[in-house]
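In: Sharing a model prediction with you, sequence too.
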Amino acid sequence: MTIPVLVTGTSSGIGRAAAERLARRTDLTVYATARRLDSIQSLAPAGARLLELDVTDEDSMRKAVASVEAEHGRVGALVNNAGYGEYGTIEETGLDGVRRQFETNVFGLARLTQLVLPGMRAAGSGRIVNVGSMGGRMVFPGGGYYHASKYAVEALTDALRFETAPFNIKVSLIEPGLIRTAFGDTAAHTLAESSRHGSPYSRLNAAVDEQMAASYRSRLLSAGPEAVAKAIERALTATHPRTRYVVTPAAKALVHTRRLLGGRVFDSYLRMQFGGAR
């Protein structure tokens, strides 16, 4: 019997790469999901089954979980991948956009987890893999609200891992660094949208935009989505999965550097990279 795996946000980037990689395995039945089925039709020939799923819609989430449970009795593994970046300064970013981001990055993840857990507990096993970010352990200017959503994923994952351990449900967190997907373009777009003409943060926003673009172009600092897909596969299939998988050498270096330097020294590093706010 294969293990049914529900993967969210598979229309592009990390989610698509994960669905394609997992679908090649004979021990897994992969359910690739997206808000629009037409965006994931190409995953069907790869071996994935397709489901419509909007993680900001309660009815959509219930239907997707029910579809998997109707065929397999439970969702054997859940990969909470859906997410995006709402960028801009704390003062200028519209809170409606921030709320939409939290609905996707945090509340959708939490609600879908709630929906699959009863079936996993009844079966006495399960896997939950949350795709967070190295941005859940450090903060760069211009991305405070995005980082806040990923810090929330860190906290939820740590609590969930402890709470579900008695039921043989294993929980892991994936912490990618810079991954060459459409994420960078989306972040740059929201950064531009958040900044008004004559903004007091115009120099900072320009510096953030320039650094972001250069970093995503760098083969040294970034990686392709396949690197994250590989870590997701390990978290799903390892007998003793890690609590965290930090993806890309640059991300590992930055996470440890932030921890070792402390707040004041890291702020000095950021000033060197981005300059002041005026």
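Out: Good, I have the coordinates.

In: switch to C-alpha atoms for all contacts and neighbour counts from now on
Out: Fine.

In: Pretty sure His72 sits against Pro4.
Out: Yes - using Cα atoms under 8 Å, His72 is in contact with Pro4, at 7.0 Å.

In: what about the closest residue to Ile14 other than its chain neighbours, distance to Lys170?
Out: What sits nearest to Ile14 in space, not counting adjacent residues and going by Cα to Cα, 6 or more residues apart in numbering, is Pro225, at 4.8 Å. Separation of Pro225 from Lys170 (Cα to Cα, to the nearest Å): 23 Å.

In: Same drill for those two, tell me which one is more crowded.
Out: Neighbours were tallied for Pro225 and for Lys170 using other Cα atoms under 10 Å; the higher tally belongs to Lys170 (24 against 21).

In: need the contact list for that one.
Out: Taking Cα atoms under 8 Å, 6 or more residues apart in numbering as the criterion, Lys170 is in contact with 125-128, 161, 164, 241.

In: repeat for Ala64
Out: 51-53.

In: Next: Thr10.
Out: 16-19, 32-34, 40, 81-82.

In: Go through the contacts of Lys170 and say which is closest to Gly136.
Out: For the contacts of Lys170, the residue nearest Gly136 by Cα to Cα is Arg161; the value is 16.7 Å.

In: For the closest one, which non-adjacent residue is spatially closest?
Out: Val171 (5.0 Å).

In: Put this next to the previous one:
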Amino acid sequence: MGKVVLITGASNGMGFDAVKLFLENDWLVYAGARRLEKMAPLAQLGAKTAILDVTDHQSNVSFVEKALSEQGHIDVLINNAGYGEYGPLEEIPLNTARKQLETNLFGAADLAQLVLPSMRKQASGRIVNISSIGANLYTPLGGWYHVTKFGLSVWSDVLDSEVKPFGVRSVVVQPGITKSSWSDIAFTNARNNLQPNSPYEKLIGKVSQFFKRASSGATSVDLAKVFYRAATDVKPKQRYFNSTADRLTVYLARNHPKIWRAIVNRLAK
């Protein structure tokens, strides 16, 4: 039987290129995203594409059941769907914050609950959760995004401790700032979340410029390779990074919080 992987958020960026990489390595790929038409090139390459809204339980059920009914097993779930709901915490509507939690955290948890019974039964499987270096550090305007990525990482660690005895593993990938549309979308959201005459308007420009300067230059193709390692390593690691710079940034923020706070304070001044 061929290896089966489910990849969410597959219509662009890291998810899109991860689908291509898994196909090139002869995996059976089920690719899900809200915009089916953007996955047409993946379908032409052999991916089984489906409309998927990870905030909709029935959509998640249909996605998983299709793979199980057609293949009888699932080897890997890659929880990649997510976005950045940026904006000042004083002004972001809480309904908008809840949408961020539903997409970046609860969607992953729902899909994991759906695939785990079959993984436990076959005594193998892996859940790869795409978090961020933003799980361990923070910048102004990213409050709710950082909450979801920190939560996803901790949730993954707890899950791993629970399912490891059954032969299943849950691991985390922590990308840094990549060459993608992610930042553009995040800061468009930040501007949309501003109240009229907001005192935070200038801060958006400062943080946006900081992101441009801090970009590692990594591409979605680079991250797809990290996804693949996380899914296939015989002895999986708890955390996967694309570069030494990403790993060191996390180390700095976690082990020298005063230094990171000084960086943030200078940014927000």
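Out: Perfect, thanks for sending it. Here the structure is a predicted model, which is why all the values come from computation and not from measurement.

In: Could you get me the TM-score between them?
Out: Superposed pair, TM-score by TM-score structural alignment, normalised by the length of structure 2: 0.96. Supporting alignment: 269 aligned residues with a Cα RMSD of 1.4 Å.

In: So between His72 and Pro4 of structure 1, which is more surrounded?
Out: Using other Cα under 10 Å as the criterion, His72 of structure 1 and Pro4 rank with Pro4 on top: 21 against 15.

In: Give me the three-state assignment for that one.
Out: Using DSSP: H, G, I helix; E, B strand; the rest coil, the secondary structure recorded for Pro4 of structure 1 is strand.

In: how close does it get to Ser39 of structure 1?
Out: 21 Å.

In: before we move on, what about Ser149 of structure 1?
Out: 25 Å.

In: which one of these two has more residues nearby?
Out: Ser149 (26 against 13).

In: hang on, the earlier thing: show me which of the contacts of Thr10 of structure 1 are buried.
Out: 16-19, 32-34, 40, 81-82 (16 or more other Cα atoms under 10 Å).

In: on that earlier part again, correct me if wrong: the residue nearest to Ile14 of structure 1 contacts Ile179.
Out: Yes - counting by Cα under 8 Å, Pro225 of structure 1 does reach Ile179; the two are 5.9 Å apart.

In: what about the residue of structure 2 most remote from its centre, which SS state?
Out: Largest separation from the mean C-alpha position in structure 2: Asn197, at 33.0 Å (Cα atoms, centre = their mean). Secondary structure, three-state DSSP: Asn197 of structure 2 is coil.

In: If we go by neighbour counts, what in stretch 48-67 of structure 1 is buried?
Out: For stretch 48-67 of structure 1, by 16+ other Cα under 10 Å, it's 48-56, 60-62, 64-66.

In: and those residues, which of them are in helices?
Out: 60-62, 64-66 (DSSP state H).

In: Adding distance to Tyr87 of structure 1, write the residues you listed out as CSV.
Out: Shown next, in CSV, are those (distance: Cα to Cα, whole Å):
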residue, distance to Tyr87 of structure 1
Ser60, 27
Met61, 27
Arg62, 30
Ala64, 30
Val65, 31
Ala66, 35
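
In: about what we covered before: let me know the closest of the buried residues of stretch 48-67 of structure 1 to Gly88 of structure 1.
Out: Within the buried residues of stretch 48-67 of structure 1, the smallest distance to Gly88 of structure 1 is 22.1 Å, found for Thr56 (Cα to Cα).

In: What is the aligned counterpart of Arg229 of structure 2 in structure 1?
Out: Under the alignment (TM-score structural alignment), Arg229 of structure 2 pairs with Arg234 of structure 1.

In: and its match, how far is that from Arg74 of structure 1?
Out: Counting by Cα to Cα - Arg234 of structure 1 and Arg74 of structure 1 are separated by 21 Å.

In: Which one's more surrounded, those two?
Out: Arg74 (24 against 16).

In: Is that one inside a helix or a strand, and which specific one?
Out: For Arg74 of structure 1, there is no host helix or strand (DSSP states H and E).

In: re the thing from before, inside helices: which ones of the buried ones among the contacts of Thr10 of structure 1?
Out: 16-19.

In: quick one: stretch 23-35 of structure 1 to chain centroid distance?
Out: Distance of stretch 23-35 of structure 1 from its chain centroid, counting by Cα atoms, centre = their mean, to the nearest Å, is 18 Å.

In: can you pull the buried residues of that stretch?
Out: Quick answer for stretch 23-35 of structure 1 (16+ other Cα under 10 Å): 23, 28-35.

In: three-state assignment of Arg127 of structure 1?
Out: Assignment for Arg127 of structure 1 (three-state DSSP): strand.

In: For it, give me its contacts.
Out: 76-78, 169-171, 236.

In: any idea whether the closest residue to Tyr200 of structure 2 other than its chain neighbours is helix, strand or coil?
Out: Nearest residue to Tyr200 of structure 2 in three dimensions, chain neighbours excluded: Pro88, at 6.9 Å (Cα to Cα, 6+ apart). Assigned by three-state DSSP, the conformation of Pro88 of structure 2 is coil.

In: ok, now the one 3 residues further on?
Out: Following three-state DSSP, the label given to Glu91 of structure 2 is coil.

In: surely it meets Leu194?
Out: Yes - the pair Glu91 of structure 2 and Leu194 qualifies as a contact (Cα under 8 Å) at a distance of 6.3 Å.

In: Which secondary structure element is home to the alignment partner in structure 2 of Met138 of structure 1?
Out: In structure 2, Met138 of structure 1 lines up with Leu137, judged by TM-score structural alignment. Of the helices and strands defined by DSSP H and E, none includes Leu137 of structure 2.

In: check contacts around the residue nearest to Leu137 of structure 2 when sequence neighbours are not counted.
Out: Take Leu137 of structure 2 and drop its neighbours on the chain: the residue closest to it by Cα to Cα, 6+ apart is Ala253, 5.5 Å away. Neighbour list for Ala253 of structure 2: 136-137, 259-260 [criterion: Cα under 8 Å, 6+ apart].
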